[in-house]
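Asker: give me the fold of what follows.
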Amino acid sequence: MTLRVERDEADGVAVVTLDREHRHNAIDLATAAGLAALWREFRHDDAVRAVVLTGAGGAAFCTGIDRDASVPQPGSPYSVDDPLAAIGPKAADLWKPVVAAVNGMACGGAFYLLGEAEFIVASDTATFFDPHTSYGMVSAYEAVYMAQRMPFGEAARMSLMGTAERLSARRAYEIGLVSELAAPAELPEAALRAARTLAGFPTQAVQGTVRALWSAKQAALQQALAQAPALIALGNLPPDRQAALFAARRAVPEPRLR
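Answerer: This next block holds a predicted model:
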């Protein structure tokens, strides 16, 4: 299993753990399908009133799509078959609150998940970065999600600077991407504390508030995401050149932490 799900019916909280620690919790096709199915399942499970989403181990929350999870693409710049398109809770029409608990690295496709969480709690050792441009790829969906959650200049810098820089947990907290910092050992309880509070409130009021919050930005979000397939198809290097850049990644200097 690539996902671990723990339900506490007394508290009304489900903890979902990306359980591929050996791959830095990168998302393969089975994990992507599992996430999409799980969010749909939670829609109909009245015992689940709030969710904590995290990654196994301390090295990474999620490092995006697994490089081995290749999907044949249409031969048109106007279409992209994105294997991560349905991994977020909002893509499954789930309006129960999701608290992301970020431990270690969060990068690339991790922003599909963070972009659809209500708020983020992070360990003070967490880092955030987007490697796309370094590997000849367009950051489209990821950049759109982060531009919704960060000041524009910060989102632009992270999306464009690739692997050269990483955003520290402290800086992420200062700019509002992260709502709470915790020591690594205290991260699970910090996220659970918030989720238990949300699960303890009248569920219809909570879900209605979640829906209202997202309606405030959903129109702009959908318009921006609609541009992503063509931008990716037009701007990405061919897969073999991407792979060569990825294989050479260990030769580049250590990223700057800011």
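
Asker: for the rest of this, base every contact and every neighbour count on C-alpha atoms.
Answerer: Fine.

Asker: quick one: the strands in the stretch 51-200 of the chain?
Answerer: For the stretch 51-200 of the chain, the strands identified by DSSP state E, counting those that start in this stretch occupy 60-62, 98-102, 105-107, 119-123, 127-129, 165-168, 180-182, in order along the chain.

Asker: off-centre distance for the second one?
Answerer: Read it as strand 98-102. Relative to the mean C-alpha coordinate of its chain, strand 98-102 is positioned 9 Å out (Cα atoms, centre = their mean, to the nearest Å).

Asker: tell me the helices and strands packed up against that strand.
Answerer: Other elements packing on strand 98-102 under the criterion 3 or more Cα pairs under 8 Å, 6 or more residues apart in numbering; DSSP states H and E are strand 50-55, strand 60-62, strand 119-123, helix 187-200.

Asker: now the angle from that strand to helix 187-200?
Answerer: Going by axes from the mean of the first three to the mean of the last three Cα atoms, to 10 degrees, strand 98-102 is angled at 170 degrees with respect to helix 187-200.

Asker: before we compare anything, build this one as well:
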Amino acid sequence: MTEGALRTRVDAETGVAVLTLDRPERHNAIDLATAAQLTGAWRAFRFDDSVRAVVVTGAGDRAFCTGIDRSVQVPQPRSPYTVDDPLAAIGPKANDCWKPVIAAVNGMACGGAFYLLGEAEFLVAAEDATFFDPHTAYGMVSAYESMYMAQRMPHGEAARMALMGTAERISARRAYETGLVSELTSPGGALDAAVRAAGTIAAFPTEAVQGTVRSLWSARQSALAASLAQAPHLVTLGNLPPERQAELFGGRRGGEFRVR
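Answerer: From the prediction side, this is the model:
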């Protein structure tokens, strides 16, 4: 099924759904319509008993997702205690979907992509995938993204990625070594590997699988919820004005970076 910038394919035999961000010309960046479609997809999966596991990926080989589309403009309330975040509900757990989710990462995964990666059970990545967080380079606080990644990576690795901004990208090999990625594949092989893993999980009794997913998340959810509650005022107080962010974005586009 295709809906705008999102494609959904369900294998009736295995019970595995593949959810594909389909904006390769924009590096699968998420605009408001795509964000709404993601929310709708996760909420639909909750009620679809034919879906027992989900793989989320991006179209093409250049990017899994590069976060929010820079053309998106979201009016913000004049308060340091709240932020209207268009990506807040693009992940499965934000939509109370406790079916197992595996992310298949190809190419770049950065910034707002971490909302999806942070709510997946585990990541499979092609050897040519890279991970980075551009926020600081553009005068923006990496709050939500860093909080998600701090749950998945050693503190020093999460801090380095957030603070180095666009100057450095983490290779898939380094991401595997630090535990962010659970399996490496040859270029182009991440989706097939993720679908195979999802098929194995989907074959197990549904109640036991979803209960295990919920148990694992219970162990980390309190800390994450407490952290996310602090994010709005950190963003509001630390972000540069939008026009200054745009200047930095335009000036740094296509600059040099180091792959680690």
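
Asker: so what number do they get for TM-score?
Answerer: Both chains were compared after superposition, and using TM-score structural alignment, normalised by the length of structure 1 their TM-score is 0.99; 257 aligned residues with a Cα RMSD of 0.7 Å.

Asker: picking that back up, any chance of TSV for the strands of the stretch 51-200 of structure 1, columns distance to A92 of structure 1 and mean neighbour count?
Answerer: As requested, the strands of the stretch 51-200 of structure 1 are exported to TSV (distance: least, Cα to Cα, whole Å; neighbours: other Cα atoms under 10 Å):
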stretch	distance to A92 of structure 1	mean neighbour count
strand 60-62	20	29
strand 98-102	13	29
strand 105-107	22	26
strand 119-123	18	25
strand 127-129	25	26
strand 165-168	29	22
strand 180-182	26	21
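
Asker: what's the matching range in structure 2 for stretch 45-52 of structure 1?
Answerer: Aligned by TM-score structural alignment, stretch 45-52 of structure 1 corresponds to residues 48-55 of structure 2.

Asker: first to last residue in that stretch, what's the distance?
Answerer: Counting by Cα to Cα, to the nearest Å, you get 15 Å between the two ends of stretch 48-55 of structure 2.

Asker: buried ones in it?
Answerer: Neighbour counts using 16 or more other Cα atoms under 10 Å place 51-55 of stretch 48-55 of structure 2 among the buried residues.

Asker: per the alignment, A175 of structure 2 pairs with which residue of structure 1?
Answerer: Using TM-score structural alignment to pair residues, one finds that A175 of structure 2 aligns to A172 in structure 1.

Asker: dump the residue contacts of its match.
Answerer: With contact set as Cα atoms under 8 Å, 6 or more residues apart in numbering, A172 of structure 1 has these partners: 128, 178.

Asker: at 6 Å instead, please
Answerer: Each residue near A172 of structure 1 by Cα atoms under 6 Å, 6 or more residues apart in numbering is listed here: V178.

Asker: let me see the ranges of the helices in structure 2.
Answerer: Using DSSP state H, the helices of structure 2 run over 32-47, 113-117, 144-150, 155-164, 172-177, 190-202, 206-238, 242-252.

Asker: after superposition, how close is the second one to structure 1?
Answerer: The reference is to helix 113-117 of structure 2. Taken over the aligned residues, the distance from helix 113-117 of structure 2 to structure 1 averages 0.2 Å (mean Cα distance after the TM-score superposition for structure 1).

Asker: L224 of structure 2 versus A109 of structure 2, what's the distance?
Answerer: Per Cα to Cα, A109 of structure 2 is found 21 Å from L224 of structure 2.

Asker: no wait, A12 of structure 2
Answerer: The separation that A12 of structure 2 has from L224 of structure 2, given Cα to Cα, amounts to 34 Å.

Asker: so between the two, which is more surrounded?
Answerer: With neighbours defined as other Cα atoms under 10 Å, A12 of structure 2 and L224 compare such that L224 has more, 16 against 11.

Asker: would you turn the helices and strands packed on strand 98-102 of structure 1 into a markdown table with distance to V13 of structure 1?
Answerer: Shown next, in a markdown table, are these (distance: least, Cα to Cα, whole Å):
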| stretch | distance to V13 of structure 1 |
| --- | --- |
| strand 50-55 | 5 |
| strand 60-62 | 19 |
| strand 119-123 | 15 |
| helix 187-200 | 6 |
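
Asker: the ones you listed: which one's closest to Q242 of structure 1?
Answerer: With distances scored as Cα to Cα, the stretch of these nearest to Q242 of structure 1 is strand 60-62 (20.0 Å).

Asker: and that closest one, how far out from the chain's middle?
Answerer: When distances are taken as Cα atoms, centre = their mean, strand 60-62 of structure 1 is centred 9 Å away from the chain's centroid.

Asker: that one vs structure 2, mean deviation?
Answerer: Taken over the aligned residues, the distance from strand 60-62 of structure 1 to structure 2 averages 0.2 Å (mean Cα distance after the TM-score superposition for structure 1).

Asker: which helices and strands does that strand pack with?
Answerer: strand 105-107 (3 or more Cα pairs under 6 Å, 6 or more residues apart in numbering; DSSP states H and E).

Asker: same thing but at 10 Å, please
Answerer: With contacts taken as 3 or more Cα pairs under 10 Å, 6 or more residues apart in numbering; DSSP states H and E, strand 60-62 of structure 1 sits against strand 13-18, strand 50-55, strand 98-102, strand 105-107, helix 110-114, strand 127-129.
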